[in-house]
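Trainee: Everything below, folded, please.
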Amino acid sequence: MADWQEIPGGVTAPKGYQAAGITAGLKPSGAPDLALIYSEVDAIAAGVFTTSQVRAACVDYCRQRLQAKLSARAILCNAGQANAGTGEQGWRDALESAELLAQALKIPADTVLVASTGVIGQRIKMDAMRSGIPALVEAASSTGSDQASQAIITTDLVTKAIALETHLPVRSTAAKESRPVRIGGIAKGSGMIHPNMATMLAFVTCDASVAPHLWQQMVSRAAERSFNQITVDGDTSTNDSLIALANGQSRTPAITEMGPEAERLEAMLTAVCIHLAKAIARDGEGATCLVEVQVSGAPDDVSARKVARTIAGSSLVKSAIFGRDPNWGRIAAAAGRADVPFDQDELQIKLGDFLLMDRGQPLAFDRAAASDYLKQAAQGVYLQGDTVAIAVKIGAGPGQGTAWGCDLSYDYVRINAEYTT
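Mentor: The predicted structure is shown next:
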């Protein structure tokens, strides 16, 4: 059983944070499009970003900021324009955006991190940014997480948010005393989703006190087990950013090295990231269900996660799920091309409760019932909600890994064919 509980509040659930989301006129639709997350004190900052060689200005900006200074006070995010492939002027726009927010908040410019999402090749509408920032700062509050989560989305159908709370001991007291520690997060993402990372933005806040190097390690490991284990369409973006702040306002003892408190905090951080990652996969463009692939029996966890990602990302597997076709051959083929050695005579495949293959041999199963299982997943009527569960065992090794994706529908093509038009 998890050593934490879910609480309301998103990124403003941890102590010492405010957030806001407004309509600044960046999106043609008139939907909310400018978001702020603000720590009332200096916070330790960590980030994980896209591995693409074509990167948005905000990605390079944040990387440079975090290399020079491992702390931050604010995150500014605009939706509507990716500000990627926009050259030197796009870089200047990112710098100006950070400086404008810093002036409005009366904080140093190098404590502002920025993120953008939208159409590649389009610069930020700076007139709207300049007029919007004062209103954004004015709207910031300790209950503003929902507004911020709404303002960062693009093709998403739903917002994504979570907050968890645990208790860490206060070692300076003789009695067994503990204090609450909270981690909150919001995210956006629906299409152009694939490991390393995806068209996704995720912002995490925490009120624990953590050493900078340790916080970065925790965030990186959490990303590997969550955002780098989701796929919708096999495309990686120019703008992916996971930014995490830890401001120490829980007043719990500083965590400077791995130990029980650090492990508990990292586990909760990973749980927050997995929740947001699954929400992104579930909201995949045109998707009708979430697909969860669990792989066991691998030589190590890294290998297991690689096989799981390959299966979850297979267009043939995804298409079969949309067609409610329990075609286990596509699952086997995807596992086989994951570049992880295993003995095919040890391969086992399950779809929900249906055992389709065991020890490399196909088994008789009720195809109509298995198809109905997939139909029910799309309708969310069975115990696991809208999740199609695929379990694959490739041997007797200790490695385990999970990946999440979604089915591939006709609507995915329609949504992306019309994206800029």
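Trainee: Only C-alpha atoms from now on, for both contacts and neighbour counts.
Mentor: Noted.
Trainee: hey, where'd the helices end up in the stretch 201-350 of the chain?
Mentor: Using DSSP state H, counting those that start in this stretch, the helices found in the stretch 201-350 of the chain span residues 212-225, 260-282, 301-313, 315-322, 328-336.
Trainee: buried ones in the third one?
Mentor: When neighbours are counted by 16 or more other CA atoms under 10 Å, the buried residues of helix 301-313 are found to be 301-313.
Trainee: In JSON lines, list those along with distance to residue 103.
Mentor: Output for the buried residues of helix 301-313, formatted as JSON lines (distance: CA to CA, whole Å):
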{"residue": "301", "distance to residue 103": "46"}
{"residue": "302", "distance to residue 103": "45"}
{"residue": "303", "distance to residue 103": "48"}
{"residue": "304", "distance to residue 103": "48"}
{"residue": "305", "distance to residue 103": "44"}
{"residue": "306", "distance to residue 103": "45"}
{"residue": "307", "distance to residue 103": "48"}
{"residue": "308", "distance to residue 103": "46"}
{"residue": "309", "distance to residue 103": "44"}
{"residue": "310", "distance to residue 103": "46"}
{"residue": "311", "distance to residue 103": "48"}
{"residue": "312", "distance to residue 103": "45"}
{"residue": "313", "distance to residue 103": "44"}
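Trainee: now, which of these sits nearest residue 375?
Mentor: residue 312 (18.1 Å; CA to CA).
Trainee: I'd say that closest one and residue 293 touch.
Mentor: Yes - counting by CA atoms under 8 Å, residue 293 is a contact partner of residue 312 at 6.4 Å.
Trainee: Between these two, which contacts overlap?
Mentor: 403-404 (CA atoms under 8 Å, 6 or more residues apart in numbering).
Trainee: Max pairwise distance over the buried residues of helix 301-313: which two?
Mentor: Among the buried residues of helix 301-313, the pair separated by the greatest distance (CA to CA) is 301 and 313, at 18.0 Å.
Trainee: nearest residue to residue 50 other than its sequence neighbours?
Mentor: Closest residue to residue 50 apart from its sequence neighbours, by CA to CA, 6 or more residues apart in numbering: residue 240 at 4.8 Å.
Trainee: before we go on, could you also do this sequence so I can check it against the first one:
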Amino acid sequence: MTMSTSTNSIKKLSSKNIVSPKGFKAAGLHCGLKHKKKDLALLVSEVPASVAGVFTTNAVQAAPLKVTKEVVYTTKKMQAMIVNSGNANACTGKQGLQDAQTMQTLAAEKLGIAANLVGVCSTGVIGEIMKMEPIIDGIQKLEPKDNLESAIDFAQAILTTDTVMKNTSYSTTVDGKEVIIAGVAKGSGMIEPNMATMLGFITTDAKIEADVLQATLADITNLTFNAITVDGDTSTNDTVVVLANGLAGNDTLTPEHPDWHHFYYTLKTVAEDLAKMIAKDGEGATKLIEVEVEGAISDEEARKIAKSVVGSPLVKTAVFGCDANWGRIIAAVGYSGAVVDPDKITIQIGGATMVENGEPVPFSEDELIQLLKMHEVKIYVSLGIGEGKGHAWGCDLTYDYVQINASYRS
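Mentor: Here you go, the predicted model:
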């Protein structure tokens, strides 16, 4: 499958795994934090890679974030990431920080690299002290490899309430050389920018300096990971990290590079894929909801409206119940805080117009019910007051969401 822009084509790879770029290896296994499922993972680059990261805006931040931020913002190089699921190591005080640092040190010793080249991520239950014995034993057993099986082991080991793995990869051309960008993520509940209860790991063999990569990731995050919502909660552990090891052999990428748009669009596509997979796999979800907004006074205003609509519990439950209640949509537009003119608003669901220039339009209830029964439901809103455009993604709100979260610790 080839996706084109006016300036470049990128190729979606059939082998969607985190070790697709040159020089990356991965591993995952069950160490004992969870009852049966894999719960410990390791991602490694052959050489120190330029690194960029974005993290939760929650004022309460887990110990692993403090360790990883130090690597991202101070070392600006990363060669490995050790990850566990089953315990978030959040709100665990001095012991939690010590445990995160122990994970960093043990992974570094295992690989024979400096500790300040190792990031740490944890996901799971908040407020429980980490069981370190299985972690210590598990790190020694991790054997990273560059094959599909090992990449799948990694993708499985980072999951919590997810129902599916989330992997994607694309290739593009920079300086006549193939550059691959791949991503893997977890996230299913407590998903609300900025950011979500999510972990995202993106690898590339492109050559790019850390500061440029950081600015690029921050920009792309606003268009992708910060445009999804499941339930309005923001977690303590949210992390997206990009590692770029330069083994593709291209000249150093900057916004002035003639092939910069190739790299930027490919990275954005990887991030958008992962974001949509997370939204679609929301806890108990049966449908992906996409909201497209046009005609706002700015792109930022359009994104604000799109997130307001897709995050509305009333909109989400209407989609779940196949209720063509456009009043809930226009209400969410109105309380978004963005500038709107009610007399210029147009609303469509699945291509069927329900409101045009602020006036109700007759529509077939049966037709709308069939559109709302689809696994992917698109809501379109036109403001008619500017050129701003924006998207957001989310999911329906179901009975299962309550059941899953009512028994998360049991």
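Trainee: one step back: could you list every residue that touches the residue nearest to residue 50 of structure 1?
Mentor: Per CA under 8 Å, 6+ apart, neighbours of residue 240 of structure 1: 49-50, 59, 197-201.
Trainee: Which of the buried residues of helix 301-313 of structure 1 sits closest to residue 388 of structure 1?
Mentor: Taking the buried residues of helix 301-313 of structure 1 together and measuring to residue 388 of structure 1 by CA to CA, the closest member is residue 312, at 10.8 Å.
Trainee: Now that closest one. Nearest residue, chain neighbours left out?
Mentor: residue 405 (5.3 Å).
Trainee: Next: residue 277 of structure 2.
Mentor: The spatial neighbour of residue 277 of structure 2 that comes closest, neighbours along the chain excluded (CA to CA, 6+ apart), is residue 166 at 6.3 Å.
Trainee: Trace that neighbour over to structure 1, please.
Mentor: Aligned by TM-score structural alignment, residue 166 of structure 2 pairs with residue 160 of structure 1.
Trainee: for residue 359 of structure 2, same thing?
Mentor: Using TM-score structural alignment, residue 359 of structure 2 lines up with residue 361 in structure 1.
Trainee: I'd say its match and residue 345 touch.
Mentor: Yes - with contact taken as CA under 8 Å, residue 361 of structure 1 and residue 345 are classed as touching, separated by 7.4 Å.
Trainee: Show me what residue 211 of structure 1 aligns to in structure 2.
Mentor: With TM-score structural alignment as the criterion, residue 211 of structure 1 matches residue 209.
Trainee: Neighbours of its match, how many?
Mentor: If you count neighbours by other CA atoms under 10 Å, residue 209 of structure 2 ends up with 20.
Trainee: what about the residue lying closest to it once chain neighbours are set aside, which SS state?
Mentor: Spatially, and ignoring its direct neighbours in sequence, residue 209 of structure 2 is nearest to residue 50 (5.9 Å; CA to CA, 6+ apart). Of the three states, residue 50 of structure 2 takes strand under DSSP: H, G, I helix; E, B strand; the rest coil.
Trainee: Now do the contacts for residue 50 of structure 2.
Mentor: With CA under 8 Å, 6+ apart, residue 50 of structure 2 has these contacts: 76-78, 208-210, 213, 243-245.
Trainee: Just the buried residues of the residues you listed.
Mentor: Neighbour-count burial (16+ other CA under 10 Å) is assigned, among the contacts of residue 50 of structure 2, to 76-78, 208-210, 213, 243-245.
Trainee: Nearest to residue 107 of structure 2 among the residues you listed?
Mentor: Nearest to residue 107 of structure 2 among those, with distances taken as CA to CA, is residue 78, at 12.5 Å.
Trainee: Without its sequence neighbours, what residue ends up closest to that closest one?
Mentor: Counting by CA to CA, 6+ apart, residue 78 of structure 2 lies nearest to residue 117, which is 4.4 Å off, once chain neighbours are set aside.
Trainee: cool, and residue 305 of structure 1?
Mentor: residue 401 (4.2 Å).
Trainee: which position in structure 2 aligns with that neighbour?
Mentor: Under TM-score structural alignment, residue 401 of structure 1 pairs with residue 390 in structure 2.
Trainee: What is the burial count for the nearest residue to residue 398 of structure 2 once chain neighbours are set aside?
Mentor: In this structure, residue 398 of structure 2 finds its nearest non-sequential neighbour in residue 284, 5.9 Å apart by CA to CA, 6+ apart. For residue 284 of structure 2, the neighbour count with other CA under 10 Å is 23.
Trainee: before we move on, what about residue 296 of structure 2?
Mentor: Neighbour count of residue 296 of structure 2, defined by other CA under 10 Å: 26.
Trainee: To which residue of structure 1 is the residue nearest to residue 398 of structure 2 aligned?
Mentor: For residue 284 of structure 2, the aligned position in structure 1 is occupied by residue 286, per TM-score structural alignment.
Trainee: Quick check: the gap between that match and residue 412 of structure 1.
Mentor: Residue 286 of structure 1 sits 5 Å away from residue 412 of structure 1, going by CA to CA, to the nearest Å.
Trainee: can you check residue 95 of structure 1 too?
Mentor: Taking CA to CA, one finds residue 95 of structure 1 at 35 Å from residue 412 of structure 1.
Trainee: again with residue 369 of structure 1
Mentor: 27 Å.
Trainee: which residues sit in contact with residue 20 of structure 2?
Mentor: Each residue near residue 20 of structure 2 by CA under 8 Å, 6+ apart is listed here: 146, 169, 180-182.
Trainee: Still touching in structure 1? Go through those.
Mentor: Contacts conserved in structure 1 for the contacts of residue 20 of structure 2, using both residues aligned by TM-score structural alignment, their matches' CA atoms under 8 Å: 169, 180-182.
Trainee: Which residues does stretch 119-131 of structure 2 contact?
Mentor: 33, 64-65, 67-68, 71, 78, 80-92, 95-96, 99-100, 103-104, 158, 160, 199, 237, 239, 409.
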